[in-house]
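Peer 1: Predicted coordinates and the sequence they were generated for:
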Amino acid sequence: MSLSALTKPWEAFSYGFLDASAKRELRRKMLKAIAVPGCQMPYTSREVPIARGWGTGGLQVTLTLIKPSSVIKVIDQGADDSVNAASIRRFLSRVSGAGETWDTQEATIIQSRHRIPEEKLREDQILVLQVPNPEPLRPVEPNMSIARQMHADADYGRLWLTLYEQIVHSGRIMQGASYPSLVNGRHVMTPSPIPRWDVPKLDMAKHLTFLSAGREKRLYAVPPFTRVEPLVFSDVPYKVEDHADLTCHRSGVRGYFMNEIPQDDGGSQFELSDSNLGIKAIRRAEGLDVKQGETWYEHGAFRP
């Protein structure tokens, strides 16, 4: 056997940028992640054309899932038009031939940083969340070897203690984003830096969710119709951000998660975090026929 027999003709890059070996590994780990919901699966994180910490984990999962018939939506903290979101969306389209969209209803794959869309996702849609730190035990156990053993033993007592200390010190649980949540009654995960407002959207959802951290080389999943329960005490109920009475200054929409924009006079304006939902509301107010899906929240109250 000669060396030339083991090589292939030179190509600029494989379909979808990642090489076939990387995709095979990621597919195996993604299947394992689906089989064991919430459990972290290690993988060999490849180099992609963005810096680590800017969405490399989510990008690698999306590149593995993408195909020419896919329609891609990329969100950066709720916005479709940020530099990061637009660059990733354009890159995904160029290396795969997939379509691009801002509309949650049209997308087949939604890659997001820090937010889940306000419109409910369907069974045929996949949500890919970028995760900077996948380890929920890191704040209470910096030694990752011990943290792995704690996961194996389902030993989450230190997390409960942290939440209890927050209640004692502050009168309420202070954990905002990355709220630790129990998946399928077994593994505790950190649901990426999404706000508390978004965590209930993962519980018994119809869509498949992948969470991937390229810098930490870990991915995990929440399959459809899987229980996701935030860690709470029975006498201290889980509460989301109190945004029900806030109004978007651009679209006039109320009852959804808002971004606060400080003003020169010391006050604040509020803007709908899900930018595409705001655009739909503005166009509908102008008399245009706009298709909007059912939302997770109505007047600030979650509706399953």
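Peer 2: Looks like it arrived, so ask away. Numbering: from 1, shown residues only.
Peer 1: only C-alpha atoms for contact and neighbour calcs from this point on.
Peer 2: Fine.
Peer 1: Quick check: what element follows the strand or helix carrying Q60 along the chain?
Peer 2: Counting by DSSP states H and E, the element that carries Q60 is helix 56-65. Later in the chain than helix 56-65, the nearest helix or strand by DSSP H and E is strand 71-76.
Peer 1: Show me what counts as buried in that following strand.
Peer 2: V71, I72, K73, V74, I75, D76 (16 or more other CA atoms under 10 Å).
Peer 1: ok, and what's touching the helix holding Q60?
Peer 2: Identification of contacts with helix 56-65 by CA atoms under 8 Å, 6 or more residues apart in numbering yields 16-18, 23, 26-27, 45-48, 50, 88, 92, 109, 111-112, 128-131, 210-215, 217, 219.
Peer 1: helix, strand or coil for A244?
Peer 2: coil (DSSP: H, G, I helix; E, B strand; the rest coil).
Peer 1: Settle this for me: it is touching M258, isn't it.
Peer 2: No - at 9.3 Å, A244 does not count as touching M258 under the criterion of CA atoms under 8 Å.
Peer 1: who has more neighbours, these two?
Peer 2: Remark: of A244 and M258, M258 carries more neighbours, 23 against 16, as counted by other CA atoms under 10 Å.
Peer 1: Quick check: closest non-adjacent residue to the more buried one.
Peer 2: In space, and not counting its chain neighbours, M258 is closest to L272: 4.6 Å by CA to CA, 6 or more residues apart in numbering.
Peer 1: put this beside the first:
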Amino acid sequence: MKQHYHYAFFDEGSKREIRRATLKAICIPGYQVPFASRELPIARGWGTGGLQLTLSLCGHGDHVKVIDQGSDESVNAVSIKNLISATTDVDIVRDTEEASLIQSRHRIPEVPLREDQILVLQVPEPEPLREYEPSERKTKQYHAEKEYTGAWLLLFEQIMKYGSMTTGADHPVMVNDRYVMAPSPIPKFDNPKMHQSKSLILLGAGREKKIYAVPPYTSIVSLDFEDYPFEAEQFHGKTCALCGAEHVFLDEIIHEEDGSVSYQCNDTSYCLKRRNAQRGECK
């Protein structure tokens, strides 16, 4: 099957163009770089931006991991892995620590990433100012002038209506005290993982034709107020029912039989690795 495709699906010219946009994004942290988004055999909105980054970067000897909201086996993750496998010779892995390139939808893995790893995040809406400004020309002007009053106002309105900031995911962040950035719809729990991250983080929006980046050891601050500080999801006193993990992002499981509630690790690979280690200890 592989001989029917160019390596990593794209022709070399397309991959060079995407890499050039990626390099510019790395040089200007948080800045949205336009690029000529290519057609792929998956629908726009299902990870084409992240997949284009992955296909333009992966090469011989790479180990690629793909996750979708913490799961390695969702339909979206499996489809992307099948395309990568069909067009390259890279190894597809589950273990985060084995991966050199990680493509993710809506989660940052629980295991801290290393300097020799790259995290690619899929992004549906890269513009953090779009909710109050529909004009692309105006949002570009606001970014150029560092005019982010609207972003603060949206958070202020949430506090006035609900008593706290209610952004469950995609909470905007300030990058290097310069650009306000949409971190992709990761939960607020994952925002602090971006701050001073050892790994390179790339964000791609195929439908919106934008690439942006957070280079290693970059300052990332979630927008908040002095009297209403940023607060991530809390799971105090809760542990994973399968592996016993604490201080990780947990999914709430409601059992239909009796209505009871339990919790499981959202990161399935992390949970499985812990369980395998525990079984090894028991032996």
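Peer 2: Thanks, I have the structure now. Since we're looking at a predicted model, the values are computed, not measured.
Peer 1: if I look at whichever residue in structure 2 pairs up with the residue nearest to M258 of structure 1, how far off is E98 of structure 2?
Peer 2: Using TM-score structural alignment, the partner of L272 of structure 1 in structure 2 is C265. Per CA to CA, to the nearest Å, C265 of structure 2 is found 20 Å from E98 of structure 2.
Peer 1: Which one's more surrounded, the two?
Peer 2: Set C265 of structure 2 next to E98 and count neighbours by other CA under 10 Å: C265 wins out with 26 against 16.
Peer 1: Can you tell me the closest non-neighbouring residue to E127 of structure 2?
Peer 2: In space, E127 of structure 2 is closest to A182, 6.4 Å off (CA to CA, 6+ apart).
Peer 1: From what I see, I26 of structure 2 and P215 are in contact.
Peer 2: Yes - judged on CA under 8 Å, I26 of structure 2 makes contact with P215 at a distance of 5.8 Å.
Peer 1: Contacts only, for H114 of structure 1.
Peer 2: Residues near H114 of structure 1 by CA under 8 Å, 6+ apart: D76, Q77, G78, L129, Q130, S192, P193, I194, P195.
Peer 1: count of neighbours near the residue mapped onto E97 of structure 2 from structure 1?
Peer 2: Aligned by TM-score structural alignment, E97 of structure 2 pairs with Q105 of structure 1. Using other CA under 10 Å, Q105 of structure 1 has 17 neighbouring residues.
Peer 1: Stretch 225-236 of structure 1 maps to which residues in structure 2?
Peer 2: The alignment of stretch 225-236 of structure 1 onto structure 2 (TM-score structural alignment) covers residues 217-228.
Peer 1: how long is that stretch end to end?
Peer 2: 26 Å.
Peer 1: one step back: distance-wise, check the match of E97 of structure 2 relative to S251 of structure 1.
Peer 2: Taking CA to CA, one finds Q105 of structure 1 at 19 Å from S251 of structure 1.
Peer 1: What of L121 of structure 1?
Peer 2: Relative to S251 of structure 1, and taking CA to CA, L121 of structure 1 is found at 22 Å.
Peer 1: More neighbours: these two, which one.
Peer 2: Of the pair L121 of structure 1 and S251, L121 is the one with more neighbours under other CA under 10 Å, namely 25 against 19.
Peer 1: how about the counterpart of the more buried one in structure 2, secondary structure?
Peer 2: Counting by TM-score structural alignment, L121 of structure 1 lines up with L113 in structure 2. At L113 of structure 2 the chain is in coil, as set by three-state DSSP.
Peer 1: Where do the helices of the stretch 51-200 of structure 2 begin and end?
Peer 2: Taking DSSP state H, counting those that start in this stretch as the criterion, the stretch 51-200 of structure 2 carries its helices at 75-87, 136-145, 149-162, 191-194.
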